[in-house]
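Chemist: show me the folded form of this:
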Amino acid sequence: MARKYFGTDGIRGLTNKAPMTAQMAMQVGMAAGAHFLRGDHKHRVVIGKDTRLSGYMLENALVAGFTSVGMDVTLFGPLPTPAIGMLTKSMRADLGVMISASHNPYADNGIKLFGPDGYKLSDADELAIEALIDGDVAPADAPDIGRARRVEDARGRYIHFAKATFPDDLTLDGLRVVVDCANGAAYQVAPTTLWELGADVIAIGVSPNGKNINDQVGSTAPQVLCETVVSSGAHIGIALDGDADRLIVVDENGRVIDGDQLMAVIATGWARAGTLKNGGLVATVMSNLGLERHLSAQGIKLIRTAVGDRYVLEAMRGQGYNVGGEQSGHIILSDYATTGDGLVAALQILAELVRSGLPASELLHRFDPLPQLLKNVRFKGGKPLDDATVKAVIADAEGELTGKGRLVIRPSGTEPVIRVMAEGEDAAQVEAVVDRICNAVTAAAA
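Modeler: Modelled structure (predicted):
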């Protein structure tokens, strides 16, 4: 059954436009609260947010919705998304909420929901909540209306948790680290965590004003980080996104290191230490073939899933793996967290850096990625991938790349776009293959 409001990562959109309005936030609070009113105990929901201006509006609307159906609300203020997952479970809450649109511009916002186990909700839970949003939710009787309060030490709790994931026998003494917090949710916790572990910290993207989240800073815009690492003589740079569930790293030369290389470093390090479960790593179909070949040479399996961290996590939980992620830097380490955690992943990279004694440029370049090209073809309607000519062109391309590369073609789940990705040993061949397929899709959609 198709979902009406929830996308691949909660509800998201342009603020004050449907569905991201104060009215909808209140309805979500009422619906989600009613859905999780189970048993006769006093029910609690915890709420965190990033630094967007609209966070205040949506937070208050959610509080109104939850308290109106009888849930008590605990407010944390700005905290990373993974912190909300962790605190939902540790505080025995029935539900957790993160108000964030992740790496999107400030004018967007979103609502992410976590169940009592700290994991994002299942499709079944989201569908049940959607039905309640569109239906009637009975408010609580006057004596049963919920209360709301703020917890001031939530940042400290998350900092303590994050530090506990760093090996006890190591410190960051003598390491100069530039951390870019994207003017987002981790602007206080990330620099503090690194400093308490001994690093010489240079922090950028730590002056949020409600409108500058992800604005020329963070994991999707690492240019300032690259420049700062080189100019300051830092050993490494760390970039988080607006809600700090993604990580991109910059080496001492200002070179950007993507999630594929970072996952290779963590997986091989954990395999060496005997802590990599099931001898494998879970990644999506978009991860580079170079990663797969590198891991294979180390005796490590690569399990591929559809695009989206929820699919990575499903495979990890279902098949017993503890490392997974995406090329974009969304890295899930399930020994520690229930979702991607940019800071925790960064601490694992820093631990490997300290142990190795190598410069970041050497440690983090584990393989040469194969040439990879992704193009999007927008269409107005129909199903161009069902066209006979398109199928024939795709079949020819697959035959051409057999043994030398990969082809991934998929429709977008949110817009009328066909995504065409190819990779192989010959960059010119990859470009030619992608262009042929894109031209065929365009012609079929005309």
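Chemist: C-alpha from now on. contacts and neighbour counts both.
Modeler: Fine.
Chemist: skip ahead from the helix or strand containing Leu75 and say which helix or strand is next.
Modeler: Using DSSP states H and E, Leu75 sits within strand 72-78. Next in sequence after strand 72-78, counting helices and strands by DSSP H and E, comes helix 81-90.
Chemist: rewinding a little: who's in contact with the strand holding Leu75?
Modeler: Outside strand 72-78, the residues that touch it by CA atoms under 8 Å, 6 or more residues apart in numbering are 42-51, 63, 66-67, 146-152, 154-155, 185-186.
Chemist: to compare with the earlier structure, here is another sequence to fold:
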Amino acid sequence: MGRLFGTDGVRGLANASLTPELAMRIGAAAARVLSRHDIEHSIAVVGRDPRASGEMLEAAVVAGLTSAGVDVVTVGVLPTPAVAYLTARYGACLGVMISASHNPMPDNGIKIFAAGGHKLDDAIEDRIEAAMADATVQGPTGAAIGRVRSDDEAPRHYLDHLARTGVPDLTGITLVVDCAHGAASVVGPAAYRAAGADVIAINAEPDGLNINDRCGSTHLEQVQKAVVDNDADIGIAHDGDADRCLAVDASGAVVDGDAIMAILALAMAEDGELVQRTLVATVMSNLGLHIAMRAAEIEVRTTAVGDRYVLDELRSGGYSLGGEQSGHVVFPSAGTTGDGILTALQLMRRMANTGRPLADLAAVMQTLPQVLVNVPVSDKAAVAAAQTVADAVAEAERRLGDTGRVLLRPSGTEQLVRVMVEAAEIELAQQLADRLAARVAAV
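Modeler: Just a heads-up that it's a prediction; the model follows:
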């Protein structure tokens, strides 16, 4: 059996690879590893997105936590960054978010936060996996068993937190927000309206089955059309757990995470808030971001893909802004993980403060043509070891020289290898990406 934890927790097909029994074991093991031993009952916070299987998995995780003697506060349907924030606010020893983010409804996942709302490092995840395999552990009995309570005020606590991060006056800005029928369906529009924006919410009626269904940050067509049809200033698209967002300008053009980071980095640099004039991004960020930041004399620190690695670099260097092309953006002064709602508020803050439309702000970065092909595979490790794939990558890099780049990486959450090629011309990028994808698929 391979490693249970991927780049963003444990994820799989709910009630198949991710069963209630597994969820209960994860909860119990996480409690044993992360709970405090100097108090009678540690606390855990548990939230989820609206997908139907979340109800089942929440019950299992709570059972696992309480069976290990940890008290549980359930906060219901809230974004991942809200659960991280509430973990810190309640002084909990861990937090659990049940969500598969942008994945389709049949999937689900379990994300675990340590005390303070911080994502786990690999060593702690390994300890949890080891604890799951220990069959000798005897759980508590009697009064030592954990108890469960719900906090109906949790959404208000999160909205109050957002309000304390320097929310601008967005009066006069018309916003379309696509909530992906996900965790932001209530608190997202509420946060934007509280800031004064005229909000048009779409895909904000979750029924447990429609999360991410042809909507949200992975399907931008609806928000693009709604922005144009309603003559809106900006569109925001969240994923299922709202830890990221993508934007759309008034013409319907997409403003991705790289462009959002470029806009925010320049804003923070102007205000003296960009620590060491440094932005943290992943290897997936477009070369155009690096070029734009170089022109502004802003350094870009590069990490592996995954906001946890961005967070590690932010913490180790004391930096103030980082993120991913996919729209995960992290402000360490305001949160411990990517927060799509906070990102959108800060993006609109820049619009309000400058009086400039989003398209004008986004023009600071010129995106190089980039082709990304997701190749389904049966064995990601075999692809990484294949000489035929290595030879194909080397040949593509020779073709590109200094005018582009190639990146192959296994997905941390799915049985996919992602093939990315950037080049000066889209035709060359597509040709090389297709050739590489064929080599990967043949392994």
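Chemist: got a TM-score for the pair?
Modeler: Taking TM-score structural alignment, normalised by the length of the second structure as the basis, the two superposed chains have a TM-score of 0.94; 440 aligned residues with a CA RMSD of 2.0 Å.
Chemist: the contacts of strand 72-78 of the first structure in strands, which ones?
Modeler: Members of those lying in strands (criterion: DSSP state E): 44-49, 148-150.
Chemist: which SS class is the aligned partner of Leu175 of the second structure in the first structure?
Modeler: Alignment note: Leu175 of the second structure maps to Val177 in the first structure; criterion TM-score structural alignment. Three-state call for Val177 of the first structure (DSSP: H, G, I helix; E, B strand; the rest coil): strand.
Chemist: measure how buried the nearest residue in space to Thr414 of the first structure that is not next to it in sequence is and give me the count.
Modeler: The spatial neighbour of Thr414 of the first structure that comes closest, neighbours along the chain excluded (CA to CA, 6 or more residues apart in numbering), is Gly7 at 7.8 Å. Gly7 of the first structure has 14 neighbours, counted by other CA atoms under 10 Å.
Chemist: repeat for Leu385 of the first structure
Modeler: Here the number of neighbours of Leu385 of the first structure (other CA under 10 Å) works out to 18.
Chemist: hmm, Ala443 and it touching each other?
Modeler: No - counting by CA atoms under 8 Å, Leu385 of the first structure stays clear of Ala443, with 11.2 Å between them.
Chemist: contact partners for the residue nearest the centre of the second structure?
Modeler: Closest to where the C-alpha atoms of the second structure average out (CA atoms, centre = their mean) is Asp243, at 4.4 Å. By CA under 8 Å, 6+ apart, the residues touching Asp243 of the second structure are 79-81, 328, 337-341.
Chemist: now for it: what does it line up with in the first structure?
Modeler: Per TM-score structural alignment, Asp243 of the second structure is aligned with Asp245.
Chemist: checking my notes, its match in a strand, right?
Modeler: No - going by three-state DSSP, the assignment for Asp245 of the first structure is coil, not a strand.
Chemist: gap between it and Ala337 of the first structure?
Modeler: Applying CA to CA, to the nearest Å, the value for Asp245 of the first structure to Ala337 of the first structure is 11 Å.
Chemist: cool, and Tyr119 of the first structure?
Modeler: Note on Tyr119 of the first structure: its distance to Ala337 of the first structure, by CA to CA, is 9 Å.
Chemist: overlap in contacts, the two.
Modeler: Joint contacts of Tyr119 of the first structure and Ala337 (CA under 8 Å, 6+ apart) are Gly85.
Chemist: what's the helix or strand for the corresponding residue of the first structure for Arg32 of the second structure?
Modeler: Counting by TM-score structural alignment, Arg32 of the second structure lines up with Ala34 in the first structure. Using DSSP H and E, Ala34 of the first structure sits within helix 22-35.
Chemist: and that helix, what other elements does it pack with?
Modeler: Helix 22-35 of the first structure is packed against helix 55-68, helix 123-133, with contacts defined by 3 or more CA pairs under 8 Å, 6 or more residues apart in numbering; DSSP states H and E.
Chemist: burial measure for Thr413 of the second structure, as a count.
Modeler: Residues lying near Thr413 of the second structure (other CA under 10 Å) number 17.
Chemist: any idea how far the closest residue to Lys225 of the second structure other than its chain neighbours lies from Asp121 of the second structure?
Modeler: Leaving aside its chain neighbours, Lys225 of the second structure sits nearest to Gly252 (6.9 Å; criterion: CA to CA, 6+ apart). Distance, Gly252 of the second structure to Asp121 of the second structure, using CA to CA: 39 Å.
Chemist: equivalent analysis for Ala386 of the second structure, please.
Modeler: 29 Å.
Chemist: returning to what we had before: tell me, how many residues neighbour the aligned residue in the first structure for the residue nearest to Lys225 of the second structure?
Modeler: With TM-score structural alignment as the criterion, Gly252 of the second structure lines up with Gly254 in the first structure. As a burial measure, Gly254 of the first structure scores 23 neighbours (other CA under 10 Å).
Chemist: just tell me the aligned range of stretch 306-324 of the second structure in the first structure.
Modeler: So stretch 306-324 of the second structure sits over residues 308-326 in the first structure, by TM-score structural alignment.
Chemist: what is the end-to-end distance of that stretch?
Modeler: End-to-end distance for stretch 308-326 of the first structure: 8 Å, by CA to CA.
Chemist: quick one: buried residues of it?
Modeler: Using 16 or more other CA atoms under 10 Å as the test for burial, stretch 308-326 of the first structure gives 308-313, 315-316, 321-326.
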